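**Q** Sequence plus predicted model, see below.
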Amino acid sequence: MKRITVLLMLNVMMLISCTGIAQKQTFDVISYEVPRGWEQKQNDASVQLTATDKSSGAYVMAIITRAKPSAASAGDNFTDQWSKAIKEQVELDGEPVMQAPSKGNGWDIVTGGAGYTDNGTKGNIALLSATGNGQTVSVIVMTNSKKYEQDLSVFLNSLELSKTVQKSEASSAESSTGNNVNPSSLVGLWVDYKAEVSGYSNGVPMYSAGYFRKEYLFKENGTYVFRVKNWSATMKEILFIYETGTWKVNGNQLTIAPTGGKGEWWGKAASGRTTGWGSRIRLAAIKKETVAYNFELHYYEGVKETHLLLSSNLPTEREGSSNNGSQKNSWSYVPRKQGNSMIDNPPGFKP
């Protein structure tokens, strides 16, 4: 078995309970120690740790992802993450060598690793996927040199998963799921903001300045505003969508019925700033669609937030196919304070 894989497997139990003497940092539900000399970069979705020896070309990378909602099993989450974050991005030498699943702090942990080839150089990569209380999180480590084995051991020994709780112990916020939802719980701003990934380098996502943002503002009077702003580094124009209508709750169904709205394509600001606008170019074709979603307000202990989970039998005009991992026709929105939206209307825009 590959050495890095062995290192990861031997440290799985330490991930659950270790409390190192060095001061730790925390990203979402995982605490960790940064080995000396490693660089750290963080975005909304993950924290990335790297070290490189330019003279020899040796490198090591570790990625800790933010926990995200998931109703899938621990095994399915591992398979999904291995496929999307590793198999599709790295030239692997074979299928992952798996270890027996383990448990701790309310998490089901699945681990596996394999060799890979990068520009003719051999390396090893391993994935730890943890699933608990309706959410999943992962740690990816990879290196092409034994030079970093000691650093990797320090990093892996420092990892610590926060304790997750069983549904029966969860916050009272979770009691507002299913048929027990008070419609007033939906009032407010719910968002799905994502940074644009321009590609991958050795399995590590490379982020452009672009973004894809959509949001619902549910008002107390039973009306809503749905907005989309897509600023992509690969496109010359900005897509903006503004839709209004009514919403109502019946049991675990949320019906959203548009009554107005439009989409527009805009040019980018001459300065190139992602917050700027150019001139309006043309209308964008959008279809107003009434949808009766199944929905749930689910409290995630790890991130200490209640998320709005929507699902449908088919893709929708507003959401597309899915934004919720491997779950088909499923969408997750997180709460955000009203007045703190990251979507602005174009200059002179009139609904």
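**A** Nice, thanks for sending it over. Numbering: from 1, shown residues only.
**Q** When you work out contacts or count neighbours from here on, use the C-alpha atoms and nothing else.
**A** Noted.
**Q** so where's the longest helix in the chain?
**A** Assignment by DSSP state H gives helix 149-158 as the longest helix of the chain.
**Q** chain center to the helix or strand following that one, what's the gap?
**A** Next in sequence after helix 149-158, counting helices and strands by DSSP states H and E, comes strand 160-161. Here the centre of strand 160-161 is set off from its chain's centre by 18 Å, with Cα atoms, centre = their mean, to the nearest Å.
**Q** What of stretch 123-131?
**A** Counting by Cα atoms, centre = their mean, stretch 123-131 comes out at 17 Å from the chain centroid.
**Q** What lies in contact with it?
**A** Here stretch 123-131 makes contact (Cα atoms under 8 Å, 6 or more residues apart in numbering) with 2-5, 8, 73-74, 77-78, 81-82, 107-117, 136-145.
**Q** please redo it, this time with the cut-off set to 6 Å
**A** If you take Cα atoms under 6 Å, 6 or more residues apart in numbering as the criterion, stretch 123-131 is touched by 5, 74, 78, 107-116, 136-144.
**Q** Kindly report the same for stretch 290-303.
**A** With Cα under 6 Å, 6+ apart as the test, stretch 290-303 has contacts from 29, 174, 177-178, 252-257, 305-312.
**Q** Can you point out the buried residues in that stretch?
**A** In terms of neighbour count (16 or more other Cα atoms under 10 Å), stretch 290-303 has its buried residues at 290-302.
**Q** Against T143, how distant is K350?
**A** 53 Å (Cα to Cα, to the nearest Å).
**Q** Settle it for me: which of the two has more neighbours?
**A** More neighbours surround T143 than the other of K350 and T143, with 26 against 7 (other Cα atoms under 10 Å).
**Q** Excluding chain neighbours, what is closest to that one?
**A** With Cα to Cα, 6 or more residues apart in numbering as the criterion, T143 has its nearest non-adjacent residue at 4.2 Å, and that residue is V60.
**Q** same deal with T255?
**A** Spatially, and ignoring its direct neighbours in sequence, T255 is nearest to A292 (4.1 Å; Cα to Cα, 6+ apart).
**Q** again, but for K328
**A** According to Cα to Cα, 6+ apart, the nearest residue to K328 is S322 (5.8 Å).
**Q** Included below, for side-by-side comparison, is a second structure:
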Amino acid sequence: MKHPICITWLLSAVLLCEALPAWAQKKLVPASVSAFSGISLPQGSLQDNRLLSKASAAVLLEDESTKAGVKVSEAEVLQLPGKSSGWSRSRFEELIRLAGWQLVPATSPNYGWLKRGNEYLIYYYEEKAQQTDLYFGKPEGIPAVSLPATTTVTPTTPAEPQTTTTNTGGITGTWLKTSATSSSSAYGYIKCQYNFFDDGTFVFYKKTFDAYTPQIIFRKETGSWKLTGNTLSITPTRAVVQTWSKKDNADQYGSLIKAQTVTPEVTTYTVRFVEFSELNLLLSPVDGKTTERDGMFGINSQFPNTYFYQRPPNASYLPELPPGEVSNNNTQRSPENTKPSSTSNQASTGSQTSAPTNKGTFTGTYTYNKTNWDDGWVSTIEEDKVVVTKGNIRVHLYYPLPFDDAARNAGRDYFWDNYLTKEFRILSKQYRDHGEVISALQAPYIEGTAIDPKTGRNCFLAFYVGASNGIMFPTLAIAPDEQSIRTTFPKAEDKYHSDLAAMSRYNRFAVALPDIVGKWHESSNAAMNYYNAYTGAYAGMAFAASSDEFEFFANGQYVSKHQGASGMVGNMNTYSLSYAGKATVTNWEIVLTNRHNNKTETFHAWFEAVKGGRVLYLQNKEYSGNRYLLVRELK
């Protein structure tokens, strides 16, 4: 009598599987934030809530987590845009750091660990042309992974702890603290600067800028300071808060609106010098309360109720002073002189640290303007696009355009209605949504018939427009008939795997040494504010910024500089590296000598054509995640 029960169970399973496809579609939903990590996700991201997908991801993650002695309790499955949309691993890592996580390498490629306080996550990241797979897993217990450590530097104090001194080399000079706000709807910053002078006096500056308020607030305090052991007393004798208008509504002082004398705050701090990646001056008010002068505390569980100040790299980092105000930085000491030499992260560059004298100049023309691909496609640069041809098929890779409010409101129709209607005589227009009625899940795809002005004949158009970070990337295929499009681009209307959108990979052109002579750079920054979910209280800001600069010379030499900072504001980790050596350029490759640890690195290299110029791509052949997207620096 057991057989009927088995048959009934099997029939139920079959019925469940028959119903699964319709149910599963509802489980693949748009997502803007990762529930596990809290990072913001790029436009077009999806969360896969299907039980089978989550179980499979947990198994995949557990293959790696068991090496650290833990299992995975549950998993989050995300589908992000692919490389063709402009998404990159470096952007992913930047968002991770902004959310306050430490990145910890795993033993296998594509895996990694995240740590924030006592919380751990494991992740799997695989980047493809049209889709990026990202899985997060929660481990059961604490994994056995190695984390970078910070070093505490014992401050130099007088032999007698109770002896008062106003002339200590450890604190005199200029110290800076910066916080910033950056999002799609706001931007601003607060810079605080102390100048401690040898004679026991100090001056303090604080500039507050917000893009969406009409004024700039400037605060200045003067007075005396006294260091007894590790206790610092600051006694202001005058404190003034000025309100300035903005000149041209920009980050520039206009006219003084008012100046108000405020009550000076006499404050006693506990002083510590702590080495993160740069020397930090930690000021912790003895009473545990914030001051109007210093603002909000930094976020660091090891050092609660503390302000984190650093030596500024140079004067350009300091707050801009209003007209008539003259800064006195005479007692500022070089950052190199205030940091133990054993912790210096300046790369060794041998005898080539000075720039070659034979710089040469870029002529304004490029060696290669056409690429003949092995698969038969041919790429040619035009004024407003790259044209890729093969037989009777022509593809237009239009240069990126702003994805502004007008484009966002019109959606996929914007470029077709405002640009293609001027380039072609449109005869028909239709969509291929395959029954999908939710606009967020519809592909940004349109097709139709037209008359091609180049031939005067009827043609069939297939159009796909991707968008990322406020930029749209239109792609158009022109064929003699519809069947040619179906044959050449069978997945043209696929939202996540469009082979039409993937044609963007043909916007690549070889490089030559005369083409890259000059300076090239890239930079990025982002910030995120945190608030307590229960009280609404401000909990600090995470900030990340980086910059990379290369200069290539006509004699085959190069120099490069790489700088960055990330972490919670007040507890930033920074780095600065410089290299110099020989650059060997051959069409699709650049070899650079004397890189990190004096090693030679080989990069895939190519140009991407953009409006009015070209962008230089470098991707490390050994470490594919090490890549640069460089723009020529104009004189």
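**A** Done, it's in. For clarity, every value in this text was computed on a predicted model and none was experimentally measured.
**Q** Report the TM-score for the pair.
**A** The TM-score (TM-score structural alignment, normalised by the length of the first structure) is 0.53; 236 aligned residues with a Cα RMSD of 4.8 Å.
**Q** how about the helices of the second structure, start to end?
**A** 2-26, 51-65, 89-98, 405-410, 413-415, 421-423, 482-488, 513-516.
**Q** residues in the first structure matched by the last one, start to end?
**A** On the basis of TM-score structural alignment, helix 513-516 of the second structure is assigned to no residues in the first structure.
**Q** quick one, strands of the stretch 51-200 of the first structure?
**A** With DSSP state E, counting those that start in this stretch as the criterion, the stretch 51-200 of the first structure has strands at 58-65, 68-69, 91-92, 97-98, 102-104, 107-118, 121-132, 135-143, 160-161, 188-201.
**Q** Save these as a markdown table, and put in distance to W277 of the first structure too.
**A** A markdown table is the format used below for the strands of the stretch 51-200 of the first structure (distance: least, Cα to Cα, whole Å):
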| stretch | distance to W277 of the first structure |
| --- | --- |
| strand 58-65 | 32 |
| strand 68-69 | 32 |
| strand 91-92 | 40 |
| strand 97-98 | 50 |
| strand 102-104 | 49 |
| strand 107-118 | 41 |
| strand 121-132 | 41 |
| strand 135-143 | 36 |
| strand 160-161 | 42 |
| strand 188-201 | 18 |
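**Q** Map the residue nearest to T255 of the first structure across to the second structure for me.
**A** Per TM-score structural alignment, the equivalent position to A292 of the first structure in the second structure is T268.
**Q** Quick check: the gap between that match and P285 of the second structure.
**A** In this view, T268 of the second structure and P285 of the second structure are 6 Å apart by Cα to Cα.
**Q** just R425 of the second structure next, same as before
**A** Taking Cα to Cα, one finds R425 of the second structure at 72 Å from P285 of the second structure.
**Q** Looking at those two, which has the bigger crowd around it?
**A** When R425 of the second structure and P285 are compared on other Cα under 10 Å, the one with more neighbours turns out to be P285, at 21 against 15.
**Q** Chain neighbours aside, what residue packs nearest to the more buried one?
**A** Going by Cα to Cα, 6+ apart, P285 of the second structure has Y269 as its nearest residue, at 4.2 Å.
**Q** So the one you found versus V262 of the second structure, what's the distance?
**A** Distance from Y269 of the second structure to V262 of the second structure, counting by Cα to Cα: 21 Å.
**Q** Where in the second structure does stretch 236-247 of the first structure align, residue-wise?
**A** Taken onto the second structure by TM-score structural alignment, stretch 236-247 of the first structure occupies residues 214-225 there.
**Q** Now that stretch: buried residues?
**A** For stretch 214-225 of the second structure, by 16+ other Cα under 10 Å, it's 215-225.
**Q** returning to that earlier point: if I pick the corresponding residue of the second structure for the residue nearest to K328 of the first structure, what's in contact with it?
**A** Per TM-score structural alignment, the equivalent position to S322 of the first structure in the second structure is F297. F297 of the second structure is in contact with 305-307, counting by Cα under 6 Å, 6+ apart.
**Q** which of these tops the neighbour count?
**A** Most surrounded of the contacts of F297 of the second structure: other Cα under 10 Å gives T306, at 28 neighbours.
**Q** Quick check: that one touching S284?
**A** Yes - counting by Cα atoms under 6 Å, T306 of the second structure does reach S284; the two are 4.4 Å apart.
**Q** circling back to that earlier point, and the residue nearest to K328 of the first structure, how close does it get to V137 of the first structure?
**A** With distances taken as Cα to Cα, S322 of the first structure is found 19 Å from V137 of the first structure.
**Q** rewinding a little: which among the contacts of stretch 123-131 of the first structure end up buried?
**A** Buried members of those, counted by 16+ other Cα under 10 Å: 5, 74, 78, 107-116, 136-144.
**Q** residues near whichever residue in the first structure pairs up with S245 of the second structure, how many?
**A** For S245 of the second structure, the aligned position in the first structure is G267, judged by TM-score structural alignment. Using other Cα under 10 Å, G267 of the first structure has 17 neighbouring residues.
**Q** Check the gap between G267 of the first structure and V225 of the first structure for me.
**A** From G267 of the first structure to V225 of the first structure the distance is 23 Å (Cα to Cα).
**Q** V187 of the first structure too?
**A** Distance of V187 of the first structure to V225 of the first structure, given as Cα to Cα: 12 Å.
**Q** do V137 of the first structure as well
**A** For V137 of the first structure, the distance to V225 of the first structure (Cα to Cα) stands at 32 Å.
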